[in-house]
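Visitor: Next come a sequence and a model predicted from it.
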Amino acid sequence: MSHAVRELAAALLPDGRELTVRLADASDAATLLAVSHAAFAARPVHGAPAAALSDDEAAVGARLAAGTGYVAEVDGEAVGGAVVVPLEGEPCLTRVGVVPALRGQGVATFLVEVIGEHRADLGEPELTLLARADHPDVVERWRRVGFATDGERAGHLLLRRPLPLVARAADADAMRTLGRRLAGLLRAGDLIIASGELGAGKTTFTQGLGAGLDVDGPIISPTFVLARIHPPRTGGPTLVHVDAYRLGDAAELEDLDLEESLADSVTLVEWGTGVAEGLASDRLDVDIRRGTDPDDETRWVFVTPHGDRWDRARLAAALEEDA
């Protein structure tokens, strides 16, 4: 199989060069080994040397045979890699590394995002990984990209990250329909953080959500007033619609006193990523993306449930196009 067929995603580095991520096969064992050794040898040493430095080509080949490898490339040269292998029946991310020359360019973050979306397409609910407890700086980096601690194993922290469910919205009407279907699962106290570029469809999604909750409208972007309150027409919860685009951080969000209404409302925060997560540990992240063709109205909606509040099977059913 050619590398072109196995390419999963592409992005631009800050210097304009193209970064791609592709699936690996058995022939990539030496490539992944070289990337891993370069990456882990450059890291500060705390305690015992990194286990990755003891790998040989046979060990990498065995992981590829048992799981799935991923290679990040710039101009055809491997600059990053990772392997997902089974850990007690769950997909476990391991040997994530980026060569020192590309550190700080967003390669690792993009690689992990692509891997997460690929695993979500396979129907997997979450990624796990083991991070050494004596490397708190590394653990903190994983937490910044959505992983949370779920126990400890032999000097390692077990980290988990929920994976998104994916829906397709062919046009604005389909986006509103998607919002109405998700509204059927909501109750007072629920928090939704909606992200996506300008014009992606966040407000359109919220209009559907409001229709499903049967609240007073009209629902328009609250960019300048920051928050709009839509009371229910019947006996359901109020919809609090917030636009955090003009807010700098979580401290500015606190000035809106959303905690006062959170328990009795469904709260949706546009542009809330990195700002609104502290409002509730149980939440839905809704990331809306458009394709590369400007004439195509299709949007891809990635819905990631956080916490025990959400039934993943019910969410998946609500996202089905023929639901």
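Guide: Structure received.
Visitor: make it CA atoms for all contacts and neighbour counts henceforth
Guide: Fine.
Visitor: Quick check: next helix or strand after the one helix or strand residue 5 maps to?
Guide: Assigned by DSSP states H and E, residue 5 belongs to helix 3-6. Using DSSP H and E, the next helix or strand after helix 3-6 towards the C-terminus is strand 7-12.
Visitor: So which bits of that next one are buried?
Guide: Using 16 or more other C-alpha atoms under 10 Å as the test for burial, strand 7-12 gives 7, 8, 9, 10.
Visitor: Please apply the same query to stretch 111-130.
Guide: In stretch 111-130, counting by 16+ other C-alpha under 10 Å, buried: 111-112, 114-120, 124-130.
Visitor: Pick the one among the residues you listed closest to residue 83.
Guide: Set against residue 83, the nearest of the buried residues of stretch 111-130 by C-alpha to C-alpha is residue 115 (9.3 Å).
Visitor: that older thread, of the buried residues of strand 7-12, which pair is most distant in space?
Guide: Greatest spatial distance among these (C-alpha to C-alpha): 7 and 10, at 8.1 Å.
Visitor: who touches both of the two?
Guide: The contact sets of residue 7 and residue 10 overlap at 20, 21 (C-alpha atoms under 8 Å, 6 or more residues apart in numbering).
Visitor: and the longest helix seen in the chain with strand 7-12, angle?
Guide: Identified as the longest helix of the chain according to DSSP state H is helix 107-121. Helix 107-121 and strand 7-12 are oriented at 150 degrees to each other (axes from the mean of the first three to the mean of the last three C-alpha atoms, to 10 degrees).
Visitor: Please compare the first structure with the one that follows:
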Amino acid sequence: MILDDPAATEALGARLAVLVRPGDVITLEGPLGAGKTSIARGLLAALGLEGEAPSPSFAIVQPYAPPEVRFPVLHVDLYRIDDADEIAELGLDEAESDSLLLIEWPERAPGYWPDALMLTLAIEEDGQRRLTAAVPPGWRERWQQI
């Protein structure tokens, strides 16, 4: 899928918001500036977040809870994680059953979320973004609606 500009990237996030539910994990992979946080911002806005969602680069985990959003969401940025063992300290396993997890830089923890909807963004020469998706069984019907 080609995303023409930042607005199209955020719009994809908004379309995902209609389909997500607690217990889902979406990973967002790609180079700096590819649009990972833009997808997350579009999704969070469509779930009810007013104002701009900050990038969780320094906080690592940015939680959102009702009434701020429809259901709990953890926006996670693993860019600063040096060792996958550090992920256990973040408490994501406990939150996974009742929250949506949005994970940026999942390549810092390979194989950690095997059932995630894995979205990868690449920057094309003309500045557009190319999105590829690895769609697990639990997402196949929903992904067709994108």
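Guide: That came in fine, so what should we check first? What you see is a predicted model; the values in this text were computed from it and never measured.
Visitor: Work out the gap between the helix holding residue 5 of the first structure and the centre of the chain.
Guide: Offset of helix 3-6 of the first structure from its chain centre (C-alpha atoms, centre = their mean, to the nearest Å): 24 Å.
Visitor: and that helix, which stretch of the second structure?
Guide: Across the second structure, nothing matches helix 3-6 of the first structure (TM-score structural alignment).
Visitor: Can you report how many residues neighbour residue 246 of the first structure?
Guide: Residues near residue 246 of the first structure, counting by other C-alpha atoms under 10 Å, number 12.
Visitor: so what's it up against?
Guide: Contacts of residue 246 of the first structure (C-alpha under 8 Å, 6+ apart): 223, 226.
Visitor: Please report how far the counterpart of it in the second structure lies from residue 121 of the second structure.
Guide: By TM-score structural alignment, residue 246 of the first structure lines up with residue 80 in the second structure. Between residue 80 of the second structure and residue 121 of the second structure the distance is 19 Å, computed by C-alpha to C-alpha, to the nearest Å.
Visitor: Likewise for residue 105 of the second structure?
Guide: 11 Å.
Visitor: so who does the closest residue to residue 79 of the second structure other than its chain neighbours touch?
Guide: Spatially, and ignoring its direct neighbours in sequence, residue 79 of the second structure is nearest to residue 105 (5.6 Å; C-alpha to C-alpha, 6 or more residues apart in numbering). By C-alpha under 8 Å, 6+ apart, the residues touching residue 105 of the second structure are 27, 28, 29, 30, 77, 78, 79.
Visitor: Which part of the first structure matches stretch 5-13 of the second structure?
Guide: Using TM-score structural alignment, stretch 5-13 of the second structure corresponds to residues 171-179 of the first structure.
Visitor: next one: the matching stretch to chain centre, how far?
Guide: For stretch 171-179 of the first structure, the distance to the chain centre is 22 Å (C-alpha atoms, centre = their mean).
Visitor: just stretch 137-146 of the second structure next, same as before
Guide: 16 Å.
Visitor: thinking again about what came up before, and which of the buried residues of strand 7-12 of the first structure is nearest to residue 74 of the first structure?
Guide: The closest of the buried residues of strand 7-12 of the first structure to residue 74 of the first structure turns out to be residue 10 (C-alpha to C-alpha; 9.8 Å).
Visitor: That closest one touches residue 21, doesn't it?
Guide: Yes - at 6.4 Å, residue 10 of the first structure counts as touching residue 21 under the criterion of C-alpha atoms under 8 Å.
Visitor: What is the burial count for residue 43 of the second structure?
Guide: 23.
Visitor: Relative to the first structure, which residues correspond to the helix or strand where it lies?
Guide: Per DSSP H and E, residue 43 of the second structure falls inside helix 36-46. Using TM-score structural alignment, helix 36-46 of the second structure lines up with residues 202-212 of the first structure.
Visitor: Tell me roughly how far that stretch lies from the second structure on average.
Guide: Once fitted to the second structure, stretch 202-212 of the first structure is off its aligned match by 0.8 Å on average (mean C-alpha distance after the TM-score superposition for the first structure).
Visitor: shared neighbours of residue 105 and residue 121 of the second structure, which are they?
Guide: By C-alpha under 8 Å, 6+ apart, residue 105 of the second structure and residue 121 have these common neighbours: 28, 29, 30.
Visitor: any idea where the strands of the second structure begin and end?
Guide: 2-3, 25-29, 61-64, 73-77, 100-104, 117-123, 129-134 (DSSP state E).
Visitor: could the ones you listed go into JSON lines alongside mean neighbour count and distance to residue 10 of the second structure?
Guide: Shown next, in JSON lines, are the strands of the second structure (neighbours: other C-alpha atoms under 10 Å; distance: least, C-alpha to C-alpha, whole Å):
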{"stretch": "strand 2-3", "mean neighbour count": "18", "distance to residue 10 of the second structure": "9"}
{"stretch": "strand 25-29", "mean neighbour count": "23", "distance to residue 10 of the second structure": "13"}
{"stretch": "strand 61-64", "mean neighbour count": "18", "distance to residue 10 of the second structure": "18"}
{"stretch": "strand 73-77", "mean neighbour count": "25", "distance to residue 10 of the second structure": "15"}
{"stretch": "strand 100-104", "mean neighbour count": "25", "distance to residue 10 of the second structure": "14"}
{"stretch": "strand 117-123", "mean neighbour count": "20", "distance to residue 10 of the second structure": "13"}
{"stretch": "strand 129-134", "mean neighbour count": "16", "distance to residue 10 of the second structure": "12"}
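Visitor: Brilliant, that's me finished.
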